[in-house]
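J.: here you go, sequence then predicted model.
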Amino acid sequence: MIPVSGYSGAKVAVLGLGRSGLVTARALRAGGAEAVCWDDNPAAREVAEGEGFTCRDLTRGGAFDDIATLIVSPGIPHLYPTINPVVQAALTAGVPVDNDIGLFFRSVATREWDNFEQMPRVVAVTGSNGKSTTVALLHHILCEAGRESQLAGNIGRGVLDIDPPSDGGIVVLELSSYQTELARALTPDVAVFTNLSPDHLDRHAGMGGYFAAKRRLFAEGGPDRAIIGIDEDEGAFLAGQLSEGPSDDRVIRVSATRKLSGPGWQVFAKKGFLSEFRKGRQVAALDLRSIPGLPGTHNHQNACAAYAAARTLGLAPRQIEDSLATYPGLPHRSQLIGETGGVRFVNDSKATNLDSAIKALSAFPKIRWICGGLEKEGGLAALQGQTGTVAKAYVIGREAANFAMQLDVEAEVCTTMEVAVARAVADADPGDTVLLAPAAASFDQYDNFEQRGDAFIAEVRRHLSSENP
């Protein structure tokens, strides 16, 4: 655990007692503060009280009279689409608002670091898509190279739940826009921006607010190295803002769509080959095409970002190449479930927005596409013209018929996962890929995208077991 510093003897309010909230309360207590907790859910309050924490209704008048700061869990909107009443009460009382990410960055470095031969480092990754794969891949590379690495944030453990990093240790964080938008301290040593596409727009009051939340990781923190995906205008703009000139190698530009040139530091993938250029010269080249855990252009972009981060941490190209070959992939992200009769089954339940689904569709040549769910703001117009690899769509979800009508490919309304997998299997020919890439949220039928992916896996395995008794 990372004990929170700076609040010893003070009362700190914690709003939201889910995974990160309870960990935050424990870390505050470990640092000598008194955590005053609140959650609308009585069961969550009961758990906190069982651990000896005081629970106080923070919506009542005078609740913030003795509070030093308010820590808000990331799932709670603090400003848009409407300001949370507890946050509003804190601001009215003049109480600062922060989150566990801010507490982590102000607390992770200790005086003990003065005795280390090599300072620990923090790598933070944000963006719309590919964050989880990028951090998991970097963590895998570091572990394979024998480096101490801990994975935390929006994946794995909560940031305050990890062990204090030891001499030369690396902390790899996945940070969502919900986490970067509110943190009062953001000081990673290496910051990574994967890409940007419309998502969570209601939470950020539009695309500009969404980009601004991501940009804070770089503008507020001033990382030693910034690795920026420049395949979208926002990424190119961000790289330009951070760079002092074309040869400034503190900014590493990354692309999965074109060759990059110039006197700076670039890492790009083209036709399945990753290349690193510095000062106009090629430093290394790797073949990504045969790595089963990284199919498709979007995963090649993730590989470029993880490669660049590993290079900033002192790893050699050959070390990284060897580690990439053993990367197993993440559950629910281009996850190969099995193959029978020449038909592959791939679970990409994490493809909850249109951009991530489009990228998944570009990774395979002939697809039986299982899609549908709770549509996000903006509809499905961006899918038009992006479904050339799709032989047929099999639509799930409570509004499957409406979803299917918006697609520009043959679509069958299946509603349930069981029916969708069965129909896709019946239609599939050798060489086809049955792909779950929903292009929608899961909450109309499932608690989360993981549960939806597990349902797909269960149906696929039932089919595979019947084919191979």
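T.: It's in.

J.: C-alpha only now, for contacts and for neighbours.
T.: Will do.

J.: how long is stretch 1-10 end to end?
T.: End-to-end span of stretch 1-10 (CA to CA, to the nearest Å): 19 Å.

J.: from the chain's centroid, how far away is that stretch?
T.: Taking the mean of its C-alpha atoms, stretch 1-10 sits 27 Å from the chain's own mean (CA atoms, centre = their mean, to the nearest Å).

J.: likewise stretch 88-103?
T.: Relative to the chain's own centre, stretch 88-103 is displaced by 24 Å; criterion: CA atoms, centre = their mean.

J.: also this one, for the comparison:
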Amino acid sequence: MIPAQGHAGERVAVLGLGRSGLAAARALRAGGAEPLCWDDNPAAREAAEAEGLLCTDLLRGGVLESASALILSPGIPHLYPAPNPVVAAALEAGVPLDNDIGLFFRSLATSDWASHDMPPRVVAVTGSNGKSTTAALIHHILGESGRDSQLAGNIGRGVFDIDPPGDGAVVVLELSSYQTELARALTPDIAVFTNLSPDHLDRHAGRGGYFAAKRRLFAEGAPDRAVIGVDETEGQFLSNQLSEARGDDRVIQVSVTRKLTSAGWHVFVRKGFLTEYRKGRQVGAADLRPVRGLPGAHNHQNACAAWAVARSLGLAPRVIESALHSFPGLPHRSQVVAESGGVTFVNDSKATNVDSAARALAAFPRIRWICGGLEKEGGLDALRGQTGAVVKAYVIGREAAAFAMQLDVEAEICTDMATAVARAAADAAPGDTVLLAPAAASFDQYDNFEQRGADFTAMVRRHL
């Protein structure tokens, strides 16, 4: 555990007692503060009280006013579409808002760091799609190279649950827009922006607000080096804003749509081959086509970003390439769960928006596509023209019929996962991929995308 600094002897309110909130409360207590905790879920309060944490209604008269800060969990809105009632009360009372990420960055460095030959480094990864895979891949490459690395944030452990990093260690964080938009301190050594596509628009009052939340990691975080995906306008703009000149190699541009060879530092993929250019000449390369854990252009973008980070940390190209081949991939993200009779079954339940689904559909040649769920804002129009590899769609979800009507491919309404898997597997021929890439949220039928992916995997195994 890392003790939270800066609040010793103070009361600090903590709203939301999930993984990150509970870890923040423990860290505050370890740092000498008195956390005042609350969660609307009685079970969460009971779990906190079992650890000796004080749970009290933060809206009760005088409680918030006695606190020096309010630490919010990521899912709790503080501005759009409307502030949570506790947040509204804190704003009225002038109580500063923060989250565990801001608290973590203010607490990480201690006096012990003066004895390190090489200070620990923090790599922070954000973006719409590929954050988890990129962060996990960076962590994997570092581990395979013998570097001390810990993975936390929006993946793995809460940031305060990691061990204090030692000499030359690296902390790799995946950060969502919910985390970057509110953190009062953002000071990564290396920051990564994968890409941007419409998501969480109600929470951020539109695409501009969503991008602004991501941009804070760079504009306010001032990393020593920024790795920026430039295949969307927002990434090009961010790269431009961070560069002092055309050859500024503090910014590493990443692309899977075009060759980048101008002045500066670039990592790009063309036809499955990753190439690194610096100051106008090639300095590294790798063939990604046989890398089983990273199929498709979207995963090649993740590989580019991870490569750029690893090179920034001093790793040699041959070391990075070797580590790429041993990366197993992440559950629910282009995860091969079975192969039978020449048919491959792939779980990409994390493809919860249209853009991530389109990327998954571009990764395989002949697809039996299982899709559907709780449709997100903006509809499915952006998928038109992206379904050339789809032989047939098998639609799940409570509104499966309405979802199917928006697709530009043959679609069968299955409603539930068991039916979809059975029908897709029965229709599949050797060379086909049965792909779960829902292009929708899971909450109409499942608690989360992990549960949906686990159901797909279970149904595949039952069928086989």
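T.: Alright, I've got the coordinates. Model, not experiment: these values are computed from the prediction.

J.: does Tyr394 of structure 1 count as helix, strand or coil?
T.: The three-state label given to Tyr394 of structure 1 by DSSP: H, G, I helix; E, B strand; the rest coil is strand.

J.: now do it against Glu418 of structure 1, distance only.
T.: As for Tyr394 of structure 1, its distance to Glu418 of structure 1 is 11 Å (criterion: CA to CA).

J.: those two: who's more crowded?
T.: When Tyr394 of structure 1 and Glu418 are compared for neighbours, Tyr394 comes out ahead with 29 against 15, by other CA atoms under 10 Å.

J.: buried ones in the top helix by length along structure 2?
T.: For structure 2, the helix that runs over the most residues, judged by DSSP state H, is helix 296-312. Using 16 or more other CA atoms under 10 Å as the burial criterion, the residues of helix 296-312 of structure 2 that qualify are 296-310, 312.

J.: just stretch 447-461 of structure 2 next, same as before
T.: Phe449, Glu450, Arg452, Gly453, Asp455, Phe456, Thr457, Ala458, Met459, Val460.

J.: what is the strand or helix carrying the third one packed up against?
T.: Secondary structure assignment for Arg452 of structure 2, by DSSP states H and E: helix 449-463. With contacts defined as 3 or more CA pairs under 8 Å, 6 or more residues apart in numbering; DSSP states H and E, the packing partners of helix 449-463 of structure 2 are strand 335-340, strand 343-347, helix 417-427.

J.: and that helix, how far out from the chain's middle?
T.: Centre to centre, stretch against its chain (CA atoms, centre = their mean), the figure for helix 449-463 of structure 2 is 22 Å.

J.: so how much does that helix differ from structure 1 once superposed?
T.: Superposed on structure 1, helix 449-463 of structure 2 shows a mean distance to its aligned partners of 0.7 Å (mean CA distance after the TM-score superposition for structure 1).

J.: what about the helices in the stretch 201-350 of structure 2?
T.: Secondary structure of the stretch 201-350 of structure 2 (DSSP state H, counting those that start in this stretch): helices at 201-204, 207-219, 233-242, 296-312, 317-325.

J.: among the buried residues of helix 296-312 of structure 2, which one lies nearest to Pro365 of structure 2?
T.: For the buried residues of helix 296-312 of structure 2, the closest approach to Pro365 of structure 2 (CA to CA) belongs to Gly296, at 10.3 Å.

J.: which one is that closest one nearest to, not counting chain neighbours?
T.: Using CA to CA, 6 or more residues apart in numbering and skipping residues adjacent in sequence, the residue nearest Gly296 of structure 2 is Ala363, 3.9 Å away.

J.: corresponding residue for the one you found in structure 1?
T.: Under the alignment defined by TM-score structural alignment, Ala363 of structure 2 corresponds to Ala363 in structure 1.

J.: is it true that that match touches Gly296?
T.: Yes: applying CA atoms under 8 Å, one finds Ala363 of structure 1 in contact with Gly296, separated by 4.0 Å.

J.: and the next element down the chain from the helix or strand in which Asp355 of structure 2 is found?
T.: Counting by DSSP H and E, the secondary-structure element that holds Asp355 of structure 2 is helix 354-361. Secondary structure here is assigned by DSSP H and E; on that basis, the next helix or strand after helix 354-361 of structure 2 toward the C-terminus is strand 367-371.

J.: mean shift between that next one and structure 1?
T.: On the superposed models, the aligned residues of structure 1 are on average 0.2 Å from strand 367-371 of structure 2, with distances taken as mean CA distance after the TM-score superposition for structure 1.

J.: what sits against the residue nearest to Thr59 of structure 1 when sequence neighbours are not counted?
T.: Leaving aside its sequence neighbours, Thr59 of structure 1 sits nearest to Val86 (CA to CA, 6+ apart; 5.5 Å). Taking CA atoms under 8 Å, 6 or more residues apart in numbering, we find Val86 of structure 1 in contact with Leu15, Leu58, Thr59.

J.: average offset of the strand or helix carrying Val86 of structure 1 relative to structure 2?
T.: Secondary structure from DSSP H and E places Val86 of structure 1 in helix 85-92. By mean CA distance after the TM-score superposition for structure 1, the fitted helix 85-92 of structure 1 averages 0.9 Å away from its aligned residues in structure 2.

J.: got TSV for the helices of the stretch 201-350 of structure 2, with distance to Pro74 of structure 2 too?
T.: Shown next, in TSV, are those (distance: least, CA to CA, whole Å):
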stretch	distance to Pro74 of structure 2
helix 201-204	11
helix 207-219	13
helix 233-242	23
helix 296-312	24
helix 317-325	31
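
J.: for Asp163 of structure 2, find the nearest of those.
T.: When the helices of the stretch 201-350 of structure 2 are ranked by distance to Asp163 of structure 2, counting by CA to CA, first place goes to helix 296-312 at 21.6 Å.

J.: now do the strands in the stretch 1-150 of structure 1.
T.: For the stretch 1-150 of structure 1, the strands defined by DSSP state E, counting those that start in this stretch cover 11-15, 34-38, 54-55, 69-72, 97-98, 121-126, 149-153.
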